[in-house]
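fold the following and give me the result.
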Amino acid sequence: MPQANKPPIINCHVHTFTGDYVPPFLAKTYLPEPIHRIFSMRFIIMCIRWYYDVVKPLFFKNRYKWLKRKTYEFQIFIKRHYILGIIKLIVETYLIVAIFYYLGTWFLDIDYQYKNIIQQWLVKALVFLKESGLIIVVPSLFFKIVFFIIILIVFKSIRNLVFALLRQFKILPGKHFTDLFFRYVQIGLFSKYKTQKGIYDKLKKQYPVNTHFVGLPMDMQFMDAGNLKKGFTIQTQMQGILDIKKRPQDRDTFHPFVFADPRRMADKTYFNYTIEPKTGNVLLTKGCLMQQYLEDHNFAGIKIYPALGYYPFDEALLPLWKYCVQNNLPVMSHCIKGTIFYRGKKKPIWDNHQIFTEGKIDSTKFKATTNQDDDEHNVDFDFNADYITQDDKALHLNEVKNIDFANNFTNPLNYLCLLDEKLLYKVIKQSTNASQLQQLFPCDEANTTVQKGKGLSSLKLCFAHFGGDDQWKRFLESDRDNYTSQLILQPQKGIDFFKNANGEDSPGKLAYIWKYVDWYTIICSIMLQYKNVYADISYILHDEVILPLLKQTLSNDGLKPKVLYGSDFYVVRNHKSDKAILADMRAGLTENEFDQIARYNPKTYLNLP
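The predicted structure is shown next:
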């Protein structure tokens, strides 16, 4: 098909918010008091802006150019003289030995009798160096640290060696802290742009002319990570997005969403509605922010981020979801285990799931076996839904750390509480405003369900990030359980969430799926069973393992029209640039596959002509 006849490329997941809209204490729960306050986002942004405003301009001055030239002349002089090269090698070797001695005496007690043979050898080496007099002993800890830092800065080869050893012995921070650090860096690097227009223009240069973008705001005020900088509110962030939308060159190609947080929506100036008596439809109140942006300014959809501390079936969100169904508005929901999540204390109400109940095994019929080397997510058993029965107790959520319990809000199974009429009925009955919600969602009390066609089963929903690259890998590695195999055995349906093999209700089954099934399998199954459910591949595209499974996903006729291209600009920049992600996609997929996820599917999702 000629290029001119194709719809434009559409990137369904980009961000333009500046660092001023990020709470200062993202490192809370990672770093202790008061360190997370000292190294705040505000401090990082201030330093980077100072670098770009003050330091970087010095690079273009003659003094810096002279220093750069002299440094080059010194380095090339040593490289061109054999004797000097040998002297440099001897000096570097001595410094490596000195660093080994200092680090060794920090972590090992040379007077202690270790039982581990490696530790014994290391102690013997340290004692030898001490008694030989080869090492200049610096008694002050301060001067040791200064010496160490100078050596790492000046000698690149030593720096690389030290970092490699620290990674090998797992002394450097873990993956979660590293991810947070790079998130800091990316937000900081883009903080030199003081307007959202500057960030958006940087993005556009990496794509062909006439590419479309879905702009997603972020409202992080309620994540308990500190207050935003004065004057930077969700209203000013939305105004910055609107300023982009109003530009003639972006009017038809920029499709911004409105952010929804149930705690924000308690403010009637942000979200307010009435119910039309005859139809039960939701009518947005003229003048509230959502009405202005969705109806007056034609914003394209709704963005939510449950990891910030709420469930997608929060009763405050239900009227909005009804409005989205009425108007076929798309919803984009964060669905990955990431570094942006609620930083406050776990509330008692979060100890148990509000809708799901525990499942239990009928021990007379079901025999489970576990491999001692497996973690809790890789339980190997002969699954049969007939053996799972319901427990009346609520599903217990025993995670303690923020980074763990916040994932309960993000779990894709939560969306069945919207899409399934029986679970939605349960949500309504447990709400504090059940009578009003039943005007929106008429119920069949005899069958304990929302009336067929009156619920949210047609809600147009996109799982952003498709569950995460870790869940894709988990799916690929799970070759013994029978949950993941359902996508192969029943490619038109995937997992049956509610019934056993005999077609009988199995209400305890959801608890087992919650605990043991990867999110890739869950999301694919929901996409196959509900006509308006999509998933985008933003962020996870940086990982090369994604492409083979993505091609396999697109071979399923039920999933092929539901996958959307997105990059997660600029958050993913610590892995790859957008132009690198786009190039990898076009190289790894056939032209038809790329066009499907980057042109045709997004067009349908966004209701574009």
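
all contacts plus neighbour counts: C-alpha atoms, from now on.
Will do.

most centrally placed residue in the chain?
The centre of the chain sits closest to residue 338, judged by CA atoms, centre = their mean, with a distance of 3.7 Å.

what about that one, is that helix, strand or coil?
Three-state call for residue 338 (DSSP: H, G, I helix; E, B strand; the rest coil): coil.

the stretch 201-350 of the chain: strands as residue ranges?
Per DSSP state E, counting those that start in this stretch, the stretch 201-350 of the chain carries strands over the ranges 212-215, 257-259, 273-275, 282-284, 301-304, 331-334.

which residues does residue 474 contact?
Contact analysis of residue 474 by CA atoms under 8 Å, 6 or more residues apart in numbering lists residue 518.

which SS class is it?
Applying three-state DSSP: residue 474 is helix.

measure it to residue 168 for me?
Going from residue 474 to residue 168 by CA to CA, to the nearest Å gives 24 Å.

Proceed likewise with the subsequent sequence, for comparison:
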Amino acid sequence: MSEDIREKIQIHNCHVHTFSYRCVPEKFLPGGIIRFVAKRSTFFARLLNNLIPERDDDLYDRYADLIRIMRCSQKDIFDYLRQFYPFDTRFIVLPMDMAYMEAGKVPKPFTKQLDELLQLKELYPEQMLPFIAVDPRREEITSIVKEYVEKGCCGLKLYPPLGYFPYDDRLDAIYEFAQERQLPIVSHCGVNNPVHTHMKRRKLIDKIKAELDPSLGITPTFKGKKNRQLTDYLSHPANYKVVFRKFPNLKISLAHFGGQNEWKEFLNPTTFELGASEKEKKKAQKTREDNWFTIIYDMLKEYPNLYSDISYSLSYQKYFPVLKVILQNPEVRQQILFGTDYHVVRLVISERAFSINLRGYLGEEDFRQIAETNPREFIGNVC
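Purely as a prediction, here's the structure:
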């Protein structure tokens, strides 16, 4: 083992959240359930913990943990996260701007969420890397971005399923600024989005028809799809080809590497085409070509400034071998980032188990690549 491999790894977790329920719209869930549960978090957490008393880490226990976490301040949430890592670990903290998803009022003002992150950065100047959530529908968003970068924010966060395409013209000034400053950008890129716009289905379909770039060759289908599936067109990885045409020097990380479903389909391709009609064969071929894992993997080879993190998607160990194999490809090895999606990933696995299981499987050399070497290049000298 070489000397540099034996050296301590400075871990960079490139995808975590510290937002609380006060950053979530009142109608995110029907009937004001978010507020109702939050105000009674102790009761509901205890109830969930005791549904299966003989087990101490079942799904109900994990929901209980998430309820407790979401009730806390951003500082308490961040401090809780830090205990699972070495003291010098660095965290890209991604806020959310859900004010325009048409799900009601957000109790905490957006800039208050950012101010709290900057206060944490004062406490932990080396560990805390706060990003700015960007939504093109927010008034003066370009000015807000520039102001908060000057105050100490390190990058940008996009979440297209909230109701916009990443090539929205209103983002151009922000992209130009980000390219000039070499600000890293993290954008949600997973299918079947759990957090998505609540706009009327007809309105969303009309938006997709009007704004989906025809040069991408994507033919949208709408029958039987709800907003959760329709917003895949907003977050589709191919959309970033349009962004890179205008801004080829942007640094963008596509979060979740397409999502768990796409990794699953890649590992277990359909056999429907065997002995099927020509129509069914074409449909099966189209399914393979539309696999987001494959699309992102190919795009990494094409765009040297494109990255992808493995947050949430790699919470299931059955996908570890796929990651191990693609990390041996020098064409993409330098563009894959470690991230967990704390605190959301707690619904599947604990933070400590996620990172240690992955590190133990990959070994020190490959883990260093995704948790230290690549993140340092992605973050650059911004923070």
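
superposing both, give me the TM-score.
Once superposed, chain against chain, the TM-score is 0.85 (TM-score structural alignment, normalised by the length of the second structure); 359 aligned residues with a CA RMSD of 3.0 Å.

can you redo the strands of the stretch 201-350 of the first structure as a markdown table with mean neighbour count and distance to residue 319 of the first structure?
Formatted as a markdown table, the strands of the stretch 201-350 of the first structure follow (neighbours: other CA atoms under 10 Å; distance: least, CA to CA, whole Å):
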| stretch | mean neighbour count | distance to residue 319 of the first structure |
| --- | --- | --- |
| strand 212-215 | 24 | 23 |
| strand 257-259 | 23 | 15 |
| strand 273-275 | 15 | 8 |
| strand 282-284 | 20 | 7 |
| strand 301-304 | 25 | 13 |
| strand 331-334 | 24 | 14 |
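
which non-adjacent residue is nearest the aligned partner of residue 320 of the second structure in the first structure?
Under the alignment (TM-score structural alignment), residue 320 of the second structure maps onto residue 547 of the first structure. What sits nearest to residue 547 of the first structure in space, not counting adjacent residues and going by CA to CA, 6 or more residues apart in numbering, is residue 588, at 6.6 Å.

so which helix or strand takes in the aligned residue in the second structure for that neighbour?
Correspondence of residue 588 of the first structure to the second structure, assessed by TM-score structural alignment: residue 361. Assigned by DSSP states H and E, residue 361 of the second structure belongs to helix 351-362.

buried stuff in that helix?
351, 354, 355, 358, 359, 362 (16 or more other CA atoms under 10 Å).

from residue 315 of the second structure, how far off is the fourth one?
Just to be clear, that refers to residue 358 of the second structure. Look at residue 358 of the second structure and residue 315 of the second structure: by CA to CA, they are 9 Å apart.

part of a strand, is residue 218 of the second structure?
No - Residue 218 of the second structure is assigned coil when assessed by three-state DSSP, not a strand.

show me what contacts it?
Taking CA under 8 Å, 6+ apart as the definition, residue 218 of the second structure has no contacts.

name the nearest residue to the aligned partner of residue 71 of the second structure in the first structure, ignoring sequence neighbours.
Aligning on TM-score structural alignment places residue 71 of the second structure opposite residue 192 in the first structure. Spatial nearest neighbour of residue 192 of the first structure, chain neighbours left out: residue 49 (5.4 Å); criterion: CA to CA, 6+ apart.

surely the one you found is in contact with residue 56?
No - counting by CA atoms under 8 Å, residue 49 of the first structure does not reach residue 56; the two are 10.0 Å apart.

in terms of neighbours, single out the busier of these two.
More crowded of residue 49 of the first structure and residue 56, by other CA atoms under 10 Å: residue 49, with 20 against 12.

contacts only, for the counterpart of residue 260 of the first structure in the second structure.
Correspondence of residue 260 of the first structure to the second structure, assessed by TM-score structural alignment: residue 134. If you count contacts by CA under 8 Å, 6+ apart, residue 134 of the second structure has them with 97, 141, 145, 156, 157, 158, 159.

now these as a markdown table including distance to residue 50 of the second structure?
Putting those into a markdown table (distance: CA to CA, whole Å) gives the following:
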| residue | distance to residue 50 of the second structure |
| --- | --- |
| 97 | 34 |
| 141 | 45 |
| 145 | 45 |
| 156 | 40 |
| 157 | 37 |
| 158 | 38 |
| 159 | 35 |
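
state the pair within the residues you listed that is farthest apart.
The two members of these with the most space between them (CA to CA) are 145 and 159, at 15.4 Å.

okay, the two: which has more neighbours?
Counting neighbours by other CA under 10 Å for residue 145 of the second structure and for residue 159 shows that residue 159 has the greater number, 24 against 21.

skipping its backbone neighbours, what lies nearest the alignment partner in the first structure of the more buried one in space?
Matched to the first structure by TM-score structural alignment, residue 159 of the second structure sits across from residue 305. Leaving out its chain neighbours, the residue that sits closest to residue 305 of the first structure by CA to CA, 6+ apart is residue 334, at 5.1 Å.

quick one, strands of the first structure?
10-14, 212-215, 257-259, 273-275, 282-284, 301-304, 331-334, 352-361, 388-396, 443-444, 449-450, 461-464, 533-536, 563-564 (DSSP state E).

over which residues of the second structure does the last one lie when aligned?
In other words, strand 563-564 of the first structure. So strand 563-564 of the first structure sits over residues 336-337 in the second structure, by TM-score structural alignment.

same check on the first one?
The aligned range for strand 10-14 of the first structure in the second structure is 12-16, by TM-score structural alignment.

cool, the second one as well?
The alignment of strand 212-215 of the first structure onto the second structure (TM-score structural alignment) spans residues 90-93.

and that stretch, how far from the first structure on average?
Stretch 90-93 of the second structure differs from its equivalent in the first structure by a mean of 0.6 Å after superposition (mean CA distance after the TM-score superposition for the first structure).
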